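> please find the sequence and the predicted model below.
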Amino acid sequence: MYDLVEPLGLVPYFADESDEALMALGLRNSWDAYFAGRAAPLGREVPAGVVHAIFYNFAPGEVARHIPEVWELTTPEAALAARERGCVAGMRRILGDLADDPRITRTADLLLKAATSASVEGRALYAALRTVPVPREPVARLWHAATLLREHRGDGHIVALVAEGIGGTEAHVLHALSIDLPAKDFGRVWHLPATQLEAVIDGMRERGLIGADGWLTPEGRAAKERVETMTDRLAEAPYTALSPTELDRLVTELEPISAAFRAVFPM
């Protein structure tokens, strides 16, 4: 289900229409758009430190460069509406004629049934997004359901990282090295000062996760595997709301939809 749902959940980050709609509100750049769009369900009174804790994997100070300043430029309500408009426009562009196919409605309804069935306990961002009204238009409903499931999984991923003792920046290093990419070249941490990134790597080396050669040790790879296994397990709950027949139907209906996004998004 991750492979099928994740491409839809990436629409706000890879479809230009989302950033364009948010920046039309007066936001300064794409990172303003990211933080305003994703943090909007939390409301304007949640301080940067809390957003940082909930988002988990941004370097210290990154969230504070955008929160709360974005709320001086727009409102959470306007950001939510703009994000939805932009994402629906992007989805319609990518889906083409498929956007008006009856299977979109059927898939959206099934995915939404799963996405709104799980417990919100311990899942701050998923819980916040659950308070947002569900769109009526089928493409918007499909995107909303995928976003709920992505944030539900993300909250569970943070639980898995915390349980394994992996910090936010460490998670990026762990992932980069697990795909045989030097951490300094990974998109989410390459911009950090070299001394800051080296300090993170040194800490992981001291714990036996990274070897003297700069790559993951067997224990480092085992830790990554434990994190991913727990993340998958914690992401199962929404789908238990579907009967086996409904789940089979969802997979069948979702496959061509998901394929359209995989064809244009880097995965």
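Thanks, I have it. This structure is a prediction, so every number in the text was calculated from the model and none was measured.
> only C-alpha atoms from now on, for both contacts and neighbour counts.
Noted.
> distance of A39 relative to E77?
Separation of A39 from E77 (CA to CA, to the nearest Å): 11 Å.
> more neighbours: those two, which one.
A39 (23 against 16; other CA atoms under 10 Å).
> just give the nearest non-adjacent residue to the more buried one, would you?
V51 (7.2 Å; CA to CA, 6 or more residues apart in numbering).
> element containing the one you found?
helix 48-55 (DSSP states H and E).
> and after that helix, which helix or strand comes next?
helix 70-73.
> give me the contacts around that next one.
Under the criterion CA atoms under 8 Å, 6 or more residues apart in numbering, residues 25-27, 32, 36, 44 lie in contact with helix 70-73.
> and for stretch 108-124?
Contacts to stretch 108-124, defined as CA under 8 Å, 6+ apart, come from residues 54, 126-127, 130, 138-139, 141-146, 148-149, 152, 155-156, 237-242, 246, 250.
> any of those residues buried? List them.
54, 126-127, 130, 138-139, 141-146, 148-149, 152, 155-156, 237-239, 241-242, 250 (16 or more other CA atoms under 10 Å).
> residue with max distance from the center of this structure?
The centre of the chain is farthest from one residue, A212, which by CA atoms, centre = their mean lies 32.4 Å away.
> quick one: D248 from D185, how far?
D248 sits 40 Å away from D185, going by CA to CA.
> mind listing what's buried along the helix holding V51?
Applying a neighbour-count criterion of 16+ other CA under 10 Å, the buried positions in helix 48-55 are 48, 51-52, 54-55.
> make TSV from these and add distance to E170 to it.
Converted to TSV, the buried residues of helix 48-55 look like this (distance: CA to CA, whole Å):
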residue	distance to E170
A48	20
V51	18
H52	15
I54	16
F55	14
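> one step back: tell me the contacts of the residue farthest from the centre of the chain?
R205.
> helix, strand, or coil at the nearest residue to L42 once chain neighbours are set aside?
Residue nearest to L42 in three dimensions, not counting chain neighbours: A128, with 5.6 Å by CA to CA, 6+ apart. Of the three states, A128 takes helix according to DSSP: H, G, I helix; E, B strand; the rest coil.
> and here's the other structure:
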Amino acid sequence: MPHPQAKIHRIFELIEPIATASFSTVATEAFLAVGMRNYWDGYFAGRAAPLGTAPAVVIHAVFYNFADGEVARHIPWVWSKLSPEEAIAVRERGSTAALRGRIGTLADTPDLVWAADLATRAAVSAPTEGRPLYAGLRALAIPEDPVSRLWHAATLLREYRGDGHNALLTAHGIGGTECHVLMALALRMRPEEFGRTRHLPAAQLAAVVDRLRDRGLVDAAGDFTEAGRELRQRIETLTDELAAPAYEALSATELDELIAKLEPIAAASETAGG
């Protein structure tokens, strides 16, 4: 059944600190232990593994928001050290350990089991058309361990939303690097200070900002124009709308229960994860 968009967005806020245990120090260490050289090797190996040994150009297209050449520094090199199937196992193991460490005693409660079951029911119910990364994850086995199952469901829901978000960015003519510049502005940061764009050559980053300025989205001072703010909000609102089908398998009562049970888990994970 359809649900209010405010609740769909609230679910996104709650699954984010659970799913992103995959990008923690604990998960990275699990990848370093099997031969990865650094954080980004583990990131690409783990996140791209459901797509098999697809070439860098395909991973770049699916992930969308990396600068040219970033993916190719890791794909296909990571597959010389481990297979996609092994990467999937390492990611699940490391992410589960990270999440369990973050949430402490909440990991062994009936509420977590119930949250994992509800989230999983939603996560495997959505249509896969036009959602390549979500579809790849849907093909994986659902973990039996409740903490692993909750992390897996959160990851599915996160990537389902992310696939839809990328489609909207494309439809609105916002390139991968441009979307990070806009994110930096939304966080009131200069693009050259933002983690995902600060490594770019100054001339390349300036060219991205200039394109946004030419479109009337960024002003002369390098801040949002009113049109820029409106476009960003429109994309965020539409992203929530495209994420909504994943939750139609739950009743209104079940969605409220899921939100209530996820709140302490997400808060603990966010606090511990910084």
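Arrived safely. Just so it is clear, the model here is predicted, and its values are computed rather than measured.
> what does the residue nearest to L42 of structure 1 align to in structure 2?
Alignment note (TM-score structural alignment): A128 of structure 1 maps to G136 of structure 2.
> state the distance from I18 of structure 2 to T155 of structure 2.
8 Å.
> right, I mislabeled it, should have said A27 of structure 2
Taking CA to CA as the measure, A27 of structure 2 falls 14 Å from T155 of structure 2.
> same check on E92 of structure 2?
The value you get for E92 of structure 2 to T155 of structure 2, if CA to CA is used, is 10 Å.
> how many neighbours does the residue nearest to L42 of structure 1 have?
For A128 of structure 1, the tally of surrounding residues (other CA under 10 Å) stands at 17.
> so it versus E72 of structure 1, what's the distance?
A128 of structure 1 is 21 Å from E72 of structure 1, by CA to CA.
> confirm for me that the match of A128 of structure 1 is in contact with P50.
Yes. Counting by CA atoms under 8 Å, P50 is a contact partner of G136 of structure 2 at 4.8 Å.
> list residues touching both of those two?
Shared contacts of G136 of structure 2 and P50, counting by CA under 8 Å, 6+ apart, come down to nothing at all.
> now which residue in structure 2 aligns to the residue farthest from the centre of structure 1?
Residue correspondence to structure 2 (TM-score structural alignment): A212 of structure 1 is matched to A220.
> for its match, helix, strand, or coil?
coil.
> ok, it to F12 of structure 2 distance?
33 Å.
> could you do L262 of structure 2 as well?
Where F12 of structure 2 is concerned, L262 of structure 2 sits at a distance of 11 Å (CA to CA).
> counterpart of A235 of structure 1 in structure 2?
Aligned partner of A235 of structure 1 by TM-score structural alignment: A243.
> contacting residues around the closest residue to that match other than its chain neighbours?
Nearest non-adjacent residue to A243 of structure 2, counting by CA to CA, 6+ apart: R161, 4.9 Å away. Shown in contact with R161 of structure 2 (CA under 8 Å, 6+ apart): 239-240, 242-243.
> and these, which of them are in helices?
239-240, 242-243 (DSSP state H).
> which among the residues you listed gets closest to V113 of structure 2?
Distances from V113 of structure 2 to those, taken as CA to CA, are shortest for A243 (23.3 Å).
> wait, the closest one sits on A6?
No. With contact defined as CA under 8 Å, A243 of structure 2 does not reach A6; the gap is 11.8 Å.
> and these two? Which one has more around it.
A direct count of neighbours by other CA under 10 Å for A243 of structure 2 and A6 places A243 higher, at 23 against 11.
> report how many residues lie close to the aligned residue in structure 2 for T245 of structure 1.
Superposed on structure 2 with TM-score structural alignment, T245 of structure 1 falls opposite T253. When counting by other CA under 10 Å, one arrives at 9 neighbours for T253 of structure 2.
> so how far is the lengthiest helix in structure 2 from its chain's centroid?
Longest among the helix segments of structure 2 by residue count, using DSSP H, is helix 146-171. How far helix 146-171 of structure 2 lies from its chain's middle: 6 Å, per CA atoms, centre = their mean, to the nearest Å.
> which residues of structure 1 does it align to?
Mapping helix 146-171 of structure 2 onto structure 1 (TM-score structural alignment) gives residues 138-163.
> mean deviation of that stretch from structure 2?
Stretch 138-163 of structure 1: mean distance to aligned residues in structure 2 after superposition is 0.6 Å, counting by mean CA distance after the TM-score superposition for structure 1.
> so how far is I235 of structure 2 from H9 of structure 2?
From H9 of structure 2 to I235 of structure 2 the distance is 13 Å (CA to CA).
> how many residues are close by the counterpart of L200 of structure 2 in structure 1?
Aligned counterpart of L200 of structure 2 in structure 1: L192 (TM-score structural alignment). Applying other CA under 10 Å, we find 13 residues neighbouring L192 of structure 1.
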